[in-house]
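*Asks:* Generate a structure from the sequence data that follows.
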Amino acid sequence: MYAGEQTLIMQRIVRDSLYAACIFFLGVSAAWADDGTEGICMMVRHGIRLHVDGMYGGYPHSVLRDAVLQGVACPSDEAERHVFGLIADPPPHLRISVTRPMGQGQQGAISARLFSQGHFVIGERMSLSPLARSQSPFSVTSEINLLMARLWSDLAERISHGGRAIP
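*Replies:* Purely as a prediction, here's the structure:
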C-alpha cells in the first residue's frame, strides 16, 4: 500500500468518526418541540436553538431537517467559542433555510441566520453546488458545514477587529 493511499484511508476514518460523533451528540440533544426548534451545540453553554426552513425537491421536511442536523458545525476554535460566549445567554436562535426547487438543473441556495436576544447577529448565504442540485438532501451536509464554518469564522473575525457581537 502506498503512503498516499494510507493517508486517504486515515482521512476517511477520521471524517467518518467525526460524522458518527456529531450524529450521536445531535441525537441525544434535547428537542424544542414547542416551537419547532431543536437544541444543537449543547457542549457550548446552553447550546443553540435551530430551526430548519425550506424545501428540497419533493423530499419530506423531516429528511431535510435530518440532513441539516448532520451538516451543522458548532463553534470550534478558541476565538469562535469566545464569541459564542458573548451571545450565549439566552441561547441564540439559528435559522437555516435550504431551497432546491423540483426538477433537474434547478438552482438552489442555503442560508444561515443567527439571532441573539431578539437581534440579528450575522448571516451567510451560498448557492448549492451542481452535485447538491441533483442529489438527495444529504448531499448538502458538507455545504451546510462549510456555510456554518464561515459564519463562525466571520463572527470571530468581526469581534477581533473591535466589532460588536450583537450589532
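
*Asks:* From now on I want contacts and neighbour counts done on CA atoms only, so please keep to that.
*Replies:* Fine.

*Asks:* Give me the residue at the spatial middle of the chain.
*Replies:* The geometric centre of the chain, computed from its C-alpha atoms, lies nearest to residue 72 (C-alpha atoms, centre = their mean), at 2.5 Å.

*Asks:* What residues does the residue lying closest to that one once chain neighbours are set aside make contact with?
*Replies:* Excluding the flanking residues, the one nearest residue 72 by C-alpha to C-alpha, 6 or more residues apart in numbering is residue 145, at 5.3 Å. Contacts for residue 145 (C-alpha atoms under 8 Å, 6 or more residues apart in numbering) come out as 71-73.

*Asks:* Please provide the structure for the following sequence as well, for comparison with the first:
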Amino acid sequence: MKWTLRYGLAILMTFGVAGCSAHAETGTDEICKTVEHGVRLHVDGVYGGYPHSVLRDVVLESVSCPSGQAEMRAFDAIAVPPPHMRIAVMRPTGQGQQGSVSVMLFSQGHFVIGERMALSPFSRSQSPFSVKADINLATARLWDDLAARVAQGKPAIP
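*Replies:* So this is what the prediction gives:
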C-alpha cells in the first residue's frame, strides 16, 4: 500500500505536469485578425531558461501583420483557410550564446515562405522582451518577401 501511494502519486504528478506543459507548447493563437480571417500562430523555442509562457507573450506582442497594398494582395492569395505561422526563438542559456529567430508560414498544408535570422547582440544578453524588435523585423521581412514573390508573377504557394 505504501509503495502504491508513494510511487503512484509521483507518477500521477509526472503525467499531469507533462500534460500541462505539452498543452502550453502546442496551442495556437489567433493573430492579425484585421486581415481576412487572421493567422494561426504557433510559438516554439526557449529563451535562456525563461518559461515558455513569457516567450509566447513576447511573440504575440511583436508579430508584424501584412499592411501595405502589395502585402495585402499577397495575403489574399493564401488567406482561405487561415494560414498558419510558426515562430521559433532559440537562445541557449549561457553568457555569449548566439540565438536565432525563425518564422515559417504555411497555407493549405504547404510551406509558403520562411525567414531566419540571428538574434541581435542586445537580444542575446537581455530578457525575452528585448527580442521584440528581432521578431517584428523577421515577420515584416516575411510579408515583404511574399509580396515581392507575388508581384513578380510567381505563385504565392510554391
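
*Asks:* List the TM-score for the superposed pair.
*Replies:* With the length set by TM-score structural alignment, normalised by the length of the second structure, the two chains reach a TM-score of 0.83; 134 aligned residues with a C-alpha RMSD of 1.0 Å.

*Asks:* circling back: among the contacts of residue 145 of the first structure, which recur in the second structure?
*Replies:* Among those, the ones still in contact in the second structure (both residues aligned by TM-score structural alignment, their matches' C-alpha atoms under 8 Å) are 71-73.

*Asks:* So residue 51 of the first structure lies in a helix, does it not?
*Replies:* No: per DSSP: H, G, I helix; E, B strand; the rest coil, residue 51 of the first structure lies outside any helix segment and is strand.

*Asks:* What is the aligned counterpart of residue 103 of the first structure in the second structure?
*Replies:* In the second structure, residue 103 of the first structure lines up with residue 94, judged by TM-score structural alignment.

*Asks:* Heading C-terminal from the lengthiest helix in the first structure, find the next helix or strand.
*Replies:* In the first structure, taking DSSP state H as the definition, the longest helix is helix 3-28. Going down the chain from helix 3-28 of the first structure, the next helix or strand is strand 31-32, by DSSP states H and E.

*Asks:* list the helices and strands that following strand packs on?
*Replies:* strand 37-40 (3 or more C-alpha pairs under 8 Å, 6 or more residues apart in numbering; DSSP states H and E).

*Asks:* The strand it packs on corresponds to what range in the second structure?
*Replies:* The aligned range for strand 37-40 of the first structure is 28-31, by TM-score structural alignment.

*Asks:* Show me the contact partners of that stretch.
*Replies:* Residues lying outside stretch 28-31 of the second structure but in contact with it, judged by C-alpha under 8 Å, 6+ apart, are 38-43, 60.

*Asks:* Now the two most distant members of those residues.
*Replies:* Comparing every pair within the contacts of stretch 28-31 of the second structure by C-alpha to C-alpha identifies 38 and 43 as the most remote, at 15.9 Å.

*Asks:* Tell me which of the two has more neighbours.
*Replies:* Taking neighbours as other C-alpha atoms under 10 Å, residue 38 of the second structure and residue 43 compare with residue 43 leading, 24 against 19.

*Asks:* Verify the stated contact: that one with residue 56.
*Replies:* Yes: using C-alpha atoms under 8 Å, residue 43 of the second structure is in contact with residue 56, at 6.0 Å.

*Asks:* For residue 97 of the first structure, grab the count of nearby residues.
*Replies:* Neighbours around residue 97 of the first structure, by other C-alpha under 10 Å: 20.

*Asks:* err, residue 32 of the first structure, not the other one
*Replies:* Residue neighbour count, defined by other C-alpha under 10 Å, stands at 13 for residue 32 of the first structure.

*Asks:* how about the nearest residue to it, chain neighbours excluded?
*Replies:* The nearest residue in space to residue 32 of the first structure (C-alpha to C-alpha, 6+ apart) is residue 38, at 4.8 Å.

*Asks:* Burial check on the equivalent of residue 126 of the second structure over in the first structure, number of neighbours?
*Replies:* When the first structure is aligned by TM-score structural alignment, residue 126 of the second structure is paired with residue 135. Under the neighbour criterion other C-alpha under 10 Å, residue 135 of the first structure is assigned a count of 13.

*Asks:* can you confirm residue 135 of the first structure is in a strand?
*Replies:* No: counting by three-state DSSP, residue 135 of the first structure is not part of a strand but coil.

*Asks:* So it versus residue 41 of the first structure, what's the distance?
*Replies:* 27 Å (C-alpha to C-alpha, to the nearest Å).

*Asks:* and if you look at residue 18 of the first structure?
*Replies:* Using C-alpha to C-alpha, residue 18 of the first structure is found at 14 Å from residue 41 of the first structure.
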